[in-house]
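Asker: Please find the sequence and the predicted model below.
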Amino acid sequence: MKSEGFEGCVGFIDGTTFPLYQKPGFDGEIYFDRKKPYSLNAQIVCDCDKLIICFMSGWPGSCADSSLYKEMGLHVNHEFFLIKGNI
């Protein structure tokens, strides 16, 4: 990633939402987010070659990206996702 101006970067993490057709019948309000009426939240992790190495979805749209990051366990088990020597 040095050539792109991100020296020392070993990957990327980003969250996104996927819109739902309608409000879920059970606990529907927790799926309401700030961008779309109702959605699911997902978090995607790519390595330095832009290959997806981890994907987590199914959380309500109102969940913060930081909550998904903690549940994913990447901050605790990063060596599971990253090649030794790139950390």
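Answerer: Noted; the coordinates are in hand.
Asker: hey, let's count contacts and neighbours off CA atoms from now on
Answerer: Fine.
Asker: What helix or strand is residue 58 located in?
Answerer: strand 52-60 (DSSP states H and E).
Asker: Apart from its neighbours in sequence, what residue is nearest the residue nearest the centre of the chain?
Answerer: For the chain, the residue nearest the mean C-alpha position is residue 43 (1.3 Å; CA atoms, centre = their mean). Distances taken as CA to CA, 6 or more residues apart in numbering place residue 15 nearest to residue 43, at 4.2 Å, with adjacent residues excluded.
Asker: What separation do you get for the one you found and residue 59?
Answerer: Look at residue 15 and residue 59: by CA to CA, to the nearest Å, they are 11 Å apart.
Asker: Give me the distance between the helix with the most length in the chain and the centre of its chain.
Answerer: Counting by DSSP state H, the longest helix found in the chain is helix 65-72. Put simply, helix 65-72 sits 7 Å off its chain's centre (CA atoms, centre = their mean, to the nearest Å).
Asker: what does the helix or strand just after it contact?
Answerer: The C-terminal neighbour of helix 65-72 among helices and strands, as given by DSSP H and E, is helix 78-81. Defining contact as CA atoms under 8 Å, 6 or more residues apart in numbering, one finds that helix 78-81 is touched by 53-54, 74, 87.
Asker: Next up, a structure to set beside the first:
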Amino acid sequence: GFLCVDGSLFNLFQKPGWHGEGFYDRKSQYSLSSQVVIMLHNLQIVDYVIGVPGSLHESTLFSHAWIYHHPQAFLGANEWIWADTAYPSLTWCIVPFKKPSGRELAADLKFFNYCLSSVKLRFQIQNQTDLDYANMWIHCCLILHNMIIDIQ
């Protein structure tokens, strides 16, 4: 595999006053969903989807990604993307991560989730402007993440 994809939730401060129920996620919190596609060798983000309500499933979120519609722009011949069981199994999207019977995640998957969680913030969403503001913050964090990797 050349790339890896996973989703993450950005918790909101409280139930949004604007379409609040749509932000209620599978972990019984109010959040924004996000998804990043990274290069495995350096954790640089190459594609992402941000700013959708937390209730959206990862496979649906994936269908909004640029890579989903244009995998050839990211992957060469015989290259694929790693994903967990929430994602569709496609010729270029391999789903090897299954939670073992002991319910413990593999060390590599734990590390990936830890890196992804390092850019999280808490937001309040009361209107479209607040949602746009939260998305701009998340977008800035993703850009800074890549800039830091380039500098190192």
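Answerer: Yep, it's here. Please read these numbers as outputs of a predicted model, since none were measured by experiment.
Asker: what sits against the residue nearest to the centre of structure 1?
Answerer: 13-16, 55-57, 65, 68-69.
Asker: and what of residue 58 of structure 1?
Answerer: Going by CA under 8 Å, 6+ apart, the list of residues near residue 58 of structure 1 reads 40-42.
Asker: Also residue 46 of structure 2?
Answerer: Listed by CA under 8 Å, 6+ apart, the contact set of residue 46 of structure 2 reads 36-39.
Asker: can we see that at 7 Å?
Answerer: Going by CA atoms under 7 Å, 6 or more residues apart in numbering, residue 46 of structure 2 touches 37-38.
Asker: Give the buried residues for the strand holding residue 58 of structure 1.
Answerer: By 16 or more other CA atoms under 10 Å, the buried positions in strand 52-60 of structure 1 come out as 57, 59-60.
Asker: which bit of structure 2 covers that strand?
Answerer: Aligned using TM-score structural alignment, strand 52-60 of structure 1 spans residues 45-53 in structure 2.
Asker: counterpart of stretch 7-23 of structure 2 in structure 1, which residues?
Answerer: Counting by TM-score structural alignment, stretch 7-23 of structure 2 falls onto residues 15-31 of structure 1.
Asker: Okay, helices next: where are they in structure 2?
Answerer: For structure 2, the helices defined by DSSP H cover 58-62, 66-69, 107-117, 128-151.
Asker: Just say which of those helices is most tucked in.
Answerer: Among the helices of structure 2, helix 58-62 has the highest mean neighbour count (mean count of other CA atoms under 10 Å), at a mean of 18.
Asker: Against residue 69 of structure 1, how distant is residue 63 of structure 1?
Answerer: Computed as CA to CA, the residue 63 of structure 1 to residue 69 of structure 1 distance reads 11 Å.
Asker: quick one on the thing from earlier: of all the contacts of helix 78-81 of structure 1, which comes closest to residue 34 of structure 1?
Answerer: Of all the contacts of helix 78-81 of structure 1, residue 34 of structure 1 sits closest to residue 54, with 24.8 Å by CA to CA.
Asker: check contacts around the closest residue to that closest one other than its chain neighbours.
Answerer: Of all residues not flanking residue 54 of structure 1 in the chain, residue 45 sits nearest, at 5.1 Å (CA to CA, 6+ apart). Residue 45 of structure 1 sits next to 12-14, 52-55 when contact means CA under 7 Å, 6+ apart.
Asker: picking up where we left off before, touching both of residue 15 and residue 59 of structure 1, which residues are there?
Answerer: residue 42.
Asker: Tell me the counterpart of residue 69 of structure 2 in structure 1.
Answerer: Residue 69 of structure 2 maps onto residue 76 in structure 1, by TM-score structural alignment.
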